[in-house]
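Peer 1: I'd like to go over a predicted model; first the sequence, then the structure.
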Amino acid sequence: MPSPVTPRWDPAQYLRHAGHRARPFTDLLARVPDPPGGRPRVADLGCGPGNVTVLLADRWPAAHVTGYDNSPEMLDGAHVDHEGPTRGGGRLDFAHADLRTWTPPEPYDVIVSNATLQWVPGHAGRFADWIAALRPGGTLAFQVPGNFSAPSHRLMRDLAHSARWRGRLAGVLRHDDAVLTPAAYLERLTGLGCTADVWETTYLHLLKGEDPVLDWVKGTGLRPVLTALADDPGAREAFVAEYRDALREAYPAGPHGTPFPFRRVFAVATKEA
């Protein structure tokens, strides 16, 4: 049986819905307290093309902010578009990292992650190392999708496990256990000595254009399938067409666009000062 694949990312496709994707990050960042130091050290885990990492430099202009990612395609764009000195005398840079093994190389004041940890099996087991690297009063903050039971993901998994596709795709996609419940995150983070604020929100995005839900997932959740079938364009197109038809039925277009409910789980954990 195939196993989960490391997706190959397409920054341009990902950024097609950049506005909707950035909103959860801004909502998360609004709940992150300012660190005690005047020139904080900040990490963005899973920075992608860097378009939201710049918001960290805007929030703390004197900070040294590093965005970490394991995608060469994403990092290439981030280096070109965003790297360099910031207006407050700080710096924004980017580096390769695998979050399954990444351990902070120095003390940090803030570690954030936006819609990335769902790709890291057992990510809650990494919290202890990351929190240990925070300076007193520092914060670990993240948000993850909580929509793995939504039609967008359920239909994708059902199709991948169908008779036609299971030989090539069974086991490629993630399931509900890719993220924990809000209560489980709260328990993990408070158990590590942090004051934790955990919540969930369902956004109702109104998407425009033809097959906009398919266009959305082509930038994120569908990447493992597109990667697994990359060597067979005909099969890839056939899967996408079948999936597209199912999405059209599950997410009918309305007079002003296609409503796309999207649940997300947030956590802000602050280390004791």
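Peer 2: Good, I have the coordinates.
Peer 1: Please make it C-alpha for all contacts and neighbour counts, starting now.
Peer 2: OK.
Peer 1: which residue sits closest to residue 243, ignoring its sequence neighbours?
Peer 2: residue 156 (6.6 Å; CA to CA, 6 or more residues apart in numbering).
Peer 1: what's the helix or strand for residue 246?
Peer 2: helix 233-250 (DSSP states H and E).
Peer 1: you'd agree the residue nearest to residue 243 is in a helix?
Peer 2: Yes - assigned with DSSP: H, G, I helix; E, B strand; the rest coil, residue 156 falls within a helix.
Peer 1: my guess is it meets residue 244, correct?
Peer 2: No - applying CA atoms under 8 Å as the test, residue 156 and residue 244 come out as separate, 9.6 Å apart.
Peer 1: Residue 205 in helix, strand or coil?
Peer 2: Following three-state DSSP, the label given to residue 205 is strand.
Peer 1: tally of neighbours for the nearest residue to it once chain neighbours are set aside?
Peer 2: Sequence neighbours aside, residue 260 is the residue nearest to residue 205 in space, at 5.0 Å (criterion: CA to CA, 6+ apart). Using other CA atoms under 10 Å, residue 260 has 21 neighbouring residues.
Peer 1: How about residue 115, nearest residue that isn't a chain neighbour?
Peer 2: That would be residue 144: by CA to CA, 6+ apart, it lies 4.6 Å from residue 115.
Peer 1: here comes the other one, which I'd like you to weigh against the first:
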Amino acid sequence: MARDGDRWNADQYLKFSGPRFRPGLDLLAQAPVADPASIVDLGCGTGDLTLAIQARFLKARITGMDNSPDMLAKARKHGADIDWVEADLMRWTPKTPADLVYSNAVLQWVPDHPTVLRHVAGMVSATGGLAIQMPRNFNAPSHVLARETAAGPRWKDRIGSALLRDPVADPDVYYRLLGDLGFSHIDIWETEYLHVLEGDDPVLEWVKGTALTPVFALIDGQERADFVAEYGAALRIAYPKQPDGRTLFPFRRIFLTARR
């Protein structure tokens, strides 16, 4: 789940493993291939969802690909019979096309989705399928406030353009792209999860593990602490604690499944 070097912190990412992994499990439940002999998990991260894939398809040969050494170190500790590969998504293809290519919360990090999907489609066998999930909440307060903070006078020259703005297209765009790539049985839907988070500043802790990674790649030490404090104050207003002490975090995602 990483790009541009290893800026990922597996422990930070796993702080909210339950709500983070739920969309991936929902995607797996809708896998478009009933009995794949080979599966690729693109951006496998810590490998927890790769294990769920293995549990669902016990006979399949599974490859988990990621370009974060920290994430893959966690994945390898599972001890599972899975081929873990460190690689850049746009520079890697499996040795042979896979019957199922699964990608959970990864492709939003890679620009130019027509090119991305063409590359990913080349990983799919002649009778295989795709299962993709991406966040589509880049206009939510969590992301808007990060961009606004980064555009402030102290930060704009350092990190003003580092954050993703809206890398994920509308559903109809993906329908046409997948059709042009020779896929049929295309199913696209969106879900908005209402994550109920525990603890202090939980939305800030969530985005530290994902959306803020481009910022953390550019600033460290006191600068990072100052940015986080400024942004965190805005988040507390946008996502106040409920009377029961929990924090509600709406999160919209798009799901794509298709097969040849």
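Peer 2: Cool, the structure landed. Note that the structure is a prediction, hence the values are computed from the model and not measured.
Peer 1: Any idea what the TM-score is?
Peer 2: Once the chains are laid over each other, their TM-score by TM-score structural alignment, normalised by the length of the second structure reads 0.94; 256 aligned residues with a CA RMSD of 1.6 Å.
Peer 1: Tell me which residue lies nearest the centroid of the second structure.
Peer 2: With distances taken as CA atoms, centre = their mean, the residue of the second structure nearest its centroid is residue 105 (2.1 Å).
Peer 1: Map that residue onto the first structure.
Peer 2: Applying TM-score structural alignment, one finds that residue 105 of the second structure aligns to residue 115 in the first structure.
Peer 1: What does residue 238 of the first structure correspond to in the second structure?
Peer 2: Match for residue 238 of the first structure (TM-score structural alignment): residue 226.
Peer 1: Next one: that match relative to residue 211 of the second structure, how far apart?
Peer 2: The gap separating residue 226 of the second structure from residue 211 of the second structure is 17 Å, by CA to CA, to the nearest Å.
Peer 1: all strands of the first structure, in order?
Peer 2: 41-45, 64-69, 84-85, 91-96, 108-114, 134-145, 194-207, 258-271 (DSSP state E).
Peer 1: Distance to residue 14 of the first structure for those strands - can I get that in CSV?
Peer 2: As requested, those are arranged in CSV below (distance: least, CA to CA, whole Å):
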stretch, distance to residue 14 of the first structure
strand 41-45, 17
strand 64-69, 14
strand 84-85, 23
strand 91-96, 18
strand 108-114, 14
strand 134-145, 15
strand 194-207, 14
strand 258-271, 16
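Peer 1: for these, which one sits closest to residue 178 of the first structure?
Peer 2: The closest of the strands of the first structure to residue 178 of the first structure is strand 134-145. By CA to CA, the value is 9.3 Å.
Peer 1: Check the mean deviation of the closest one from the second structure.
Peer 2: Compared with the second structure after the fit, strand 134-145 of the first structure shows a mean deviation of 1.3 Å (mean CA distance after the TM-score superposition for the first structure).
Peer 1: Surely residue 19 of the second structure is in contact with residue 195?
Peer 2: Yes - applying CA under 8 Å as the test, residue 19 of the second structure and residue 195 come out as touching, 6.5 Å apart.
Peer 1: Find residues that contact each of those two.
Peer 2: With CA atoms under 8 Å, 6 or more residues apart in numbering applied, the contact sets of residue 19 of the second structure and residue 195 do not overlap.
Peer 1: returning to what we had before: my guess is the match of residue 105 of the second structure contacts residue 146. True?
Peer 2: No - Residue 115 of the first structure lies out of contact with residue 146 (CA under 8 Å); the separation is 9.9 Å.
Peer 1: In the first structure, what sits opposite residue 155 of the second structure in the alignment?
Peer 2: Using TM-score structural alignment, residue 155 of the second structure pairs with residue 165 in the first structure.
Peer 1: Just confirm its match contacts residue 159, I think it does.
Peer 2: Yes - under the criterion of CA under 8 Å, residue 165 of the first structure makes contact with residue 159 at 7.0 Å.
Peer 1: Looking only at neighbour counts, state which of those two leads.
Peer 2: Legend: neighbour count by other CA under 10 Å for residue 165 of the first structure and residue 159, higher for residue 159 (18 against 14).
Peer 1: distance of that one from residue 119 of the first structure?
Peer 2: Counting by CA to CA - residue 159 of the first structure and residue 119 of the first structure are separated by 20 Å.
Peer 1: Could you say which one of the strands of the first structure comes nearest to residue 78 of the first structure?
Peer 2: Comparing the strands of the first structure under CA to CA, the one sitting nearest is strand 91-96, at 7.0 Å.
Peer 1: In that closest one, which residues are buried?
Peer 2: Using 16 or more other CA atoms under 10 Å as the test for burial, strand 91-96 of the first structure gives 91-94.
Peer 1: With stretch 21-41 of the second structure instead?
Peer 2: Buried residues in stretch 21-41 of the second structure (16+ other CA under 10 Å): 21, 23-24, 27-28, 31-33, 36-41.
Peer 1: which outside residues touch it?
Peer 2: With CA under 8 Å, 6+ apart as the criterion, stretch 21-41 of the second structure contacts 49-50, 52-53, 57, 59-65, 94, 98-105, 128-133, 255, 257-259.
Peer 1: what do you get if the cut-off is 7 Å, keeping everything else the same?
Peer 2: 49-50, 57, 59-65, 98-104, 128-129, 131, 133, 255, 257-259 (CA atoms under 7 Å, 6 or more residues apart in numbering).
Peer 1: Could you check how far it is from the centre of its chain?
Peer 2: Centroid displacement of stretch 21-41 of the second structure relative to its chain, using CA atoms, centre = their mean, to the nearest Å, is 15 Å.
Peer 1: And for stretch 80-95 of the second structure?
Peer 2: Worked out by CA atoms, centre = their mean, stretch 80-95 of the second structure lies 16 Å from the chain centre.
Peer 1: what about that stretch, start to end distance?
Peer 2: So stretch 80-95 of the second structure: terminal residues 20 Å apart, CA to CA.
Peer 1: Which residue ranges of the stretch 1-150 of the first structure form helices?
Peer 2: 11-14, 18-29, 53-59, 72-82, 127-132 (DSSP state H, counting those that start in this stretch).
Peer 1: which of those helices is buried the deepest?
Peer 2: helix 53-59 (a mean of 19; mean count of other CA atoms under 10 Å).
Peer 1: which residue lines up with residue 45 of the first structure in the second structure?
Peer 2: Aligned by TM-score structural alignment, residue 45 of the first structure pairs with residue 42 of the second structure.
Peer 1: Residue 182 of the second structure versus its match, what's the distance?
Peer 2: 20 Å.
Peer 1: Which one's more surrounded, these two?
Peer 2: Per other CA under 10 Å, whichever of residue 42 of the second structure and residue 182 has more neighbours is residue 42, with 26 against 12.
Peer 1: so that one touches residue 103, yeah?
Peer 2: Yes - in this structure, residue 42 of the second structure is within contact of residue 103 by CA atoms under 7 Å, at 4.9 Å.
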